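# next input, structure requested:
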Amino acid sequence: MRLLHAKSLLLHDFPNDDQIPEYAILSHTWGGNGDEVTIKDLSSWTPLYKRKPGWAKIKGCCKQALTDGIEYVWIDTCCMGRSKRSQEAVGDEIQSIWKYYDRARVCYVHLADVQASPETTADSPDSDIWRSRWFTRGWTVPELLAPIFVRFYDVSWKYLGSKAELSRIIEGITGIGAHVLRDPGEVKRQSVACRMSWVSTRETSREEDIAYCLLGIFGIKMPIDYGEGRRNAFIRLQHHLLRSSRDPSLFTWGYNLPLGGTHRNCNVGMLAETPSAFEHCGQVEPVSSCAEPSFEVTASGLQFRLPTQIDEPTGTALLNLECAIGDYYLVLPLNRSPTTRKEFERTPYGKPTLVHRSKLATFSTRPVNTQLINRSRSISAQIEVSLAYPEEHFFELADVYPPNALQNVGPVMIVPAEGEVRCSLYLSDLPWAMLSVQNGLGQRFLISIERESSPTESKVRTLKTLMAEVPDSRSLSSGPPSTAAFSLMHLLPIFESAPIVAWKDGMETGGLLVGSNFQMPGAGRELRTIRIVIQRESLNRTEFSGSIAAKLGKKEDKNKVEKKR
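Okay, here's the model as predicted:
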């Protein structure tokens, strides 16, 4: 280990762990190219490096260490040498960063973009500390968590508070629980998904570092390979986790993310491509009390032994991951593999959904085999669903069932001339599908698309769409629901709750509803399009209009637009 003498400003090497003296360590953000003082600078005969912006930071760190009675400091910019060194040597130092911060007597966090003032305190939202760049970087997460004692300083080295004193504020900024901040031992007790969430919105200068900065947090050692790319580095990290952990929260990625923002790679499989997929998993906790592992790695992928419900008509397995947020469990929909009935796969747009524990009574524990990486296959025939809504509103796709229904999500397009926003979804040409869209207020609406006859060259088909609000309350309205409205009752756990709205024979009986039928030519023609238009607010609620038409090079017949309230 290389340390900087705080008084002489000379570098000293300590090859053996038992020779390493007590030291302070610095956590900071790097400046621009050429701003930081390097090992080469400190070894030069000219003092020109003292003109660099980073020199004041080193002087301030050394001065604070001497004030605290500490003779040595460790600063990454001048104690780690990445240039002209083998990747293996660099990898050894990267692997040791958690250990360096863990062993330090104290860690000084220097916030270069924070200027303390008597007008604002650290707990004020107007304080610069809430906007500090330090809280956006990937490597500062292990630097915050590994040391027991962490002190924060502003740009002028004015003391702001300790990690323990500022724990509630830091929790609000980072999402890392105050109890974890106060006790480094709590880090290992958090779920895999929770720990992934800590870096989900962070950035790193080198793309692979978003995976490497997690090594110490998970206690993993793996070769460092700069140049492999962000995705490969993160996939490798998860492969190591599969061997060292049996925490099923590793598979909860994608929870609460918009479907258009999860994955574009059709062969993604069971592992996430980036920590950002765990952004909303900070409260996920495993709840299984079983001593047996919930999954194991097999020659072809993974075998789960978890409560499961299989819907044979759609080839869907609902896998209870036995991870929860409060009283709600995360259930992952899997689709039966198109190549073998013995395996299931996670579809590109499949993601875990919250299901109340009371709805899991029909699930039974059984072996479920999954592919780790989905096999390549051709995309089936598609139907385009165009969702249009006013610019002043916001809608996004929240869920799709069956999980293999969604093939792709097109880009969001603003059409100023029409004053609306449009997004296209591409669905498999299935007999039916159910979509759940969510507005900016968090309200969900179900869209059921059903085909009443099989597509052929000689016959026309009829598609029907129904849209109903899914209320926040997680209970049915009084009275039995109509058979027509709830013929897909087994789907409702996927959408968290049953709709309060009931309808019969196309007549609205409560809430918001759109119903419309139209004829479409059979297979073998151009791409079919379903257009669903959500209109502007009327009478203090959103009025929905379903305009569903086949667009085969013809203009839509506006007279066929059916409006209901």
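
# when you work out contacts or count neighbours from here on, use the C-alpha atoms and nothing else.
Noted.

# may I ask which helix or strand encompasses residue 173?
If you go by DSSP states H and E, residue 173 is part of helix 167-174.

# counting by contacts, list what that helix packs against.
The elements that helix 167-174 packs onto, with contact taken as 3 or more Cα pairs under 8 Å, 6 or more residues apart in numbering; DSSP states H and E, are helix 178-182.

# got the contact list for the helix it packs on?
When contacts are defined by Cα atoms under 8 Å, 6 or more residues apart in numbering, helix 178-182 is touched by residues 144-145, 148, 163-164, 167-168, 170-171, 186-187.

# quick check: residue 309 touching residue 317?
Yes. Between residue 309 and residue 317 there is a contact at 5.7 Å, judged by Cα atoms under 8 Å.

# what about these two, which has more around it?
Neighbour count, other Cα atoms under 10 Å: between residue 309 and residue 317, residue 317 has more, with 23 against 20.

# would you do the same for the sequence below? I want to compare the two.
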Amino acid sequence: MRLLQTTTLRLEEFFAGSAIDQRLGNQGIPKYAILSHTWGFEEITFQDITGDRTITQHKTGFTKVRDSCRQARADGYAYIWIDTCCIDKTSSAELSEAINSMYQWYKGSAICYTYLSDVLIHSKTSNSTHHPWHPFYTEDSMRYSSSPSYSRWFSRGWTLQELLAPVKLQFFDKNWNSIGMKEDHINAISGITNIDLFALNGGDLRRLSIARRMSWAANRQTTRIEDMAYCLLGVFSINMPLLYGEGAKAFIRLQEEILKISNDQSLFAWKYPIVEFYRDKYSEGFKLQGLLAPTPELFRHSDAISQFYSETAGRAFPVSTNKGVQVEFLMCQDMGYPSGLVYLAMLNCPVGHVPGRLPAIHLKRLSPSSEQYTRVDMSQLFLFSSYDSAGRVELEGFDPRKPQRQLVEIRSRTLYSDWTVQTIFIKQDTQFALPPGFWLVIPEPFSESDMVVTQAHPRDLWDPTTRFLQPQVEFRQGLGPLEARKLGALLIRCEYFDSRIDRLKITYYVLIFGVTCGGFVPWCYLSPAEGFDGKRHKQMSLGPREQADYFQQLQIDNYLQHKFDKFPVDLFSISTDMEAARRHVHICDDLQLVTVAELRIVSGKEVYLLHLLTMSKYLDGKSS
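The predicted structure follows:
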């Protein structure tokens, strides 16, 4: 650990003594003060403090370093630690070690000086007629704003641990006037940060639920995305390597490390603050998400989760595997969803001030035969309790480790039955959990050379090798039960022998398709390619000799997109038979062809099959 000598402003390095040394009174690291602040312009770096001092002294940030040392020296401390200049940030190994040790460094300090560069306490008298005075209002907002704001220090990610860890903390304004000790303003600080007094008074953070601790970071920001995870390492007693460049994955890694040391299921008690889509009659157009939150912001509404946490005896710890997070939940099937794949999973963490209430989340099975699930309906945290015969909440609650016959969702008063304890896998990375795609099946007696897809829309979602169109992952999102959505179109060239005229005949037609019934029933529509000049259509890309015909060729290439855009998707009405069979048939009399779209299980996966049949073949199938 490097410390700055407060008199010479030179760096010295110290190493913690062994346990024997400490018992003998030989402390390896001397008493030191520590600085907490927000970074500003021209901060003094390790290279600055070890380099040419005549240049360093003219940098804007040097004043803060000098005044910090002056304050520490006045308080009798020979050393101070300042993050900007005591860490060589050009060394990734040193930076990683420092960030993993930082919480303990703040905790081990004799005093923490919290420097609020945007606060001036003299504004107490000069602006008292405009606003009620507050020790942490910024100077500018007191002077110029109709609604004063708190110091930036309270909204930064790194300052969370700097508030919690030190045993002794003193606030200073921009001119190094003392604002007071943390205990002098502890109620005001709790109101600003939403942090419990237990934590602010130095209580053991391990006794607090994970969701409660995460909620403290929900309204904080860091310059780099990864730092939103790294700044929380000490809050959760976690050590892990730093991987700048991994982005939001850092926060997922942090939660995976937490899973290794805790079975506190409040880690899963997060939700999106804005309802992205409120389902109408139980649409299943859900966005998929893993069990772990992508950002601490989603714990903003989790401060009602029980403050104090105790281990649940007999419940296995969640484990991260290549199948996802293996976890044990009390679960029941949500019968309101026609797919039969949506479940409610109970979290073992009390909510609110009434005993016996537990939250639940929605999970969706990836397929009927899969043991893997994903989280859906992320804007919802349901609240369950058991009721007595008089319809009152039973204060003794229920045991989420044991099967339950019936439980009631408190807000909707909906009764859910047949709860069982299950061990499942929940995928975190759902990028490969693709929804069903559309597979074009070549009908008999046509061969692959007889029937060619010459255009597809959207082009980038079509695989010509397998004749498969894979829609975007979120294509079901927001799709109501009575709404139809178009997803793709194919321009198909059909070559066949017409016995009536005794020669080959070439026909072009357009096949447009999509989904309805919440995305679980496919539909299709076949029509002649009216206005399409097949003779001028080129399947190969344009070469140099063809550039004169560029605009004419462009018009031909855009033919299918134009047909797709103009197609009236509201043409389809939902019938009971169509929803039950998950199948749609469209007959094109002009072409004497029939298209059938159906949702099928192929090799264990859901697929929308698109069949093209001759009229005779279709009629033969119906009669058989």
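
# put one on top of the other, what's the TM-score?
Here the superposed chains carry a TM-score of 0.64, computed using TM-score structural alignment, normalised by the length of the first structure; 404 aligned residues with a Cα RMSD of 3.6 Å.

# on average, how far is the helix holding residue 173 of the first structure from the matching bit in the second structure?
Compared with the second structure after fitting, helix 167-174 of the first structure has a mean deviation of 1.3 Å; criterion: mean Cα distance after the TM-score superposition for the first structure.

# about what we covered before: can you tell me which of the contacts of helix 178-182 of the first structure are buried?
Buried subset of the contacts of helix 178-182 of the first structure (neighbour count, 16 or more other Cα atoms under 10 Å): 144-145, 148, 163-164, 167-168, 170, 187.

# in CSV: these, plus distance to residue 382 of the first structure.
As requested, these are arranged in CSV below (distance: Cα to Cα, whole Å):
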residue, distance to residue 382 of the first structure
144, 49
145, 48
148, 56
163, 54
164, 55
167, 51
168, 50
170, 47
187, 46
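
# from these, which is closest to residue 95 of the first structure?
residue 145 (15.6 Å; Cα to Cα).

# can you find the partner of the closest one in the second structure?
Mapped onto the second structure by TM-score structural alignment, residue 145 of the first structure lines up with residue 164.

# the strands in the stretch 1-150 of the first structure, which residues?
2-5, 11-13, 23-27, 72-74, 106-110, 150-153 (DSSP state E, counting those that start in this stretch).

# a markdown table please, covering those strands and showing distance to residue 469 of the first structure and mean neighbour count.
Formatted as a markdown table, those follow (distance: least, Cα to Cα, whole Å; neighbours: other Cα atoms under 10 Å):
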| stretch | distance to residue 469 of the first structure | mean neighbour count |
| --- | --- | --- |
| strand 2-5 | 62 | 21 |
| strand 11-13 | 66 | 14 |
| strand 23-27 | 49 | 25 |
| strand 72-74 | 58 | 27 |
| strand 106-110 | 49 | 25 |
| strand 150-153 | 48 | 21 |
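
# and those as a markdown table, adding distance to residue 454 of the first structure?
Output for the strands of the stretch 1-150 of the first structure, formatted as a markdown table (distance: least, Cα to Cα, whole Å):
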| stretch | distance to residue 454 of the first structure |
| --- | --- |
| strand 2-5 | 72 |
| strand 11-13 | 76 |
| strand 23-27 | 64 |
| strand 72-74 | 70 |
| strand 106-110 | 65 |
| strand 150-153 | 66 |
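
# what's the helix or strand for whatever residue of the first structure lines up with residue 424 of the second structure?
Alignment note (TM-score structural alignment): residue 424 of the second structure maps to residue 369 of the first structure. Applying DSSP H and E as the criterion places residue 369 of the first structure in strand 364-371.

# and that strand, how far out from the chain middle?
Taking Cα atoms, centre = their mean, to the nearest Å, one finds strand 364-371 of the first structure lying 24 Å from the centre of the chain it belongs to.

# one more: stretch 150-159 of the first structure?
Centroid separation for stretch 150-159 of the first structure versus its chain: 32 Å, with Cα atoms, centre = their mean.

# distance of the residue nearest the centre of the first structure from residue 195 of the first structure?
In the first structure, the centroid-proximal residue (Cα atoms, centre = their mean) is residue 277; its distance is 2.3 Å. Distance, residue 277 of the first structure to residue 195 of the first structure, by Cα to Cα, to the nearest Å: 12 Å.

# what of residue 94 of the first structure?
Distance, residue 94 of the first structure to residue 195 of the first structure, by Cα to Cα: 19 Å.

# how about the helix holding residue 173 of the first structure, aligned to which bit of the second structure?
Alignment note (TM-score structural alignment): helix 167-174 of the first structure is matched to residues 186-193 of the second structure.

# in three-state terms, label residue 274 of the second structure for me.
Following DSSP: H, G, I helix; E, B strand; the rest coil, the label given to residue 274 of the second structure is coil.

# that should have said residue 185 of the first structure, apologies.
The local conformation at residue 185 of the first structure, judged by three-state DSSP, is helix.

# how many residues are close by it?
14.

# again with residue 492 of the second structure
For residue 492 of the second structure, the neighbour count with other Cα under 10 Å is 19.

# ok, it - contacts?
Residue 492 of the second structure makes contacts with 451-455, 508-511, as judged by Cα under 8 Å, 6+ apart.

# how about it: what's its closest non-neighbour residue?
If the residues on either side of it in the chain are set aside, residue 492 of the second structure comes closest to residue 453, at 4.4 Å by Cα to Cα, 6 or more residues apart in numbering.

# can you verify the one you found is assigned to a strand?
Yes. Looking at residue 453 of the second structure with three-state DSSP, it is inside a strand.

# surely it is in contact with residue 493?
Yes. Using Cα under 8 Å, residue 453 of the second structure is in contact with residue 493, at 6.2 Å.

# and the closest residue to the match of residue 145 of the first structure other than its chain neighbours, how many neighbours?
Nearest residue to residue 164 of the second structure in three dimensions, chain neighbours excluded: residue 200, at 6.0 Å (Cα to Cα, 6+ apart). With neighbours defined by other Cα under 10 Å, the count for residue 200 of the second structure comes to 20.

# repeat for residue 84 of the second structure
Using other Cα under 10 Å, residue 84 of the second structure has 19 other residues around it.

# picking up where we left off before, comparing residue 94 and residue 195 of the first structure, which residue is more hemmed in?
Taking other Cα under 10 Å, residue 94 of the first structure and residue 195 do not tie; residue 195 has more neighbours (23 against 20).

# which position in the second structure aligns with the more buried one?
In the second structure, residue 195 of the first structure lines up with residue 213, judged by TM-score structural alignment.

# let me see the contact set for its match.
residue 235.

# distance of it relative to residue 160 of the second structure?
Counting by Cα to Cα, the separation of residue 213 of the second structure from residue 160 of the second structure is 10 Å.

# likewise for residue 509 of the second structure?
Computed as Cα to Cα, the residue 509 of the second structure to residue 160 of the second structure distance reads 64 Å.

# great, nothing more from me.
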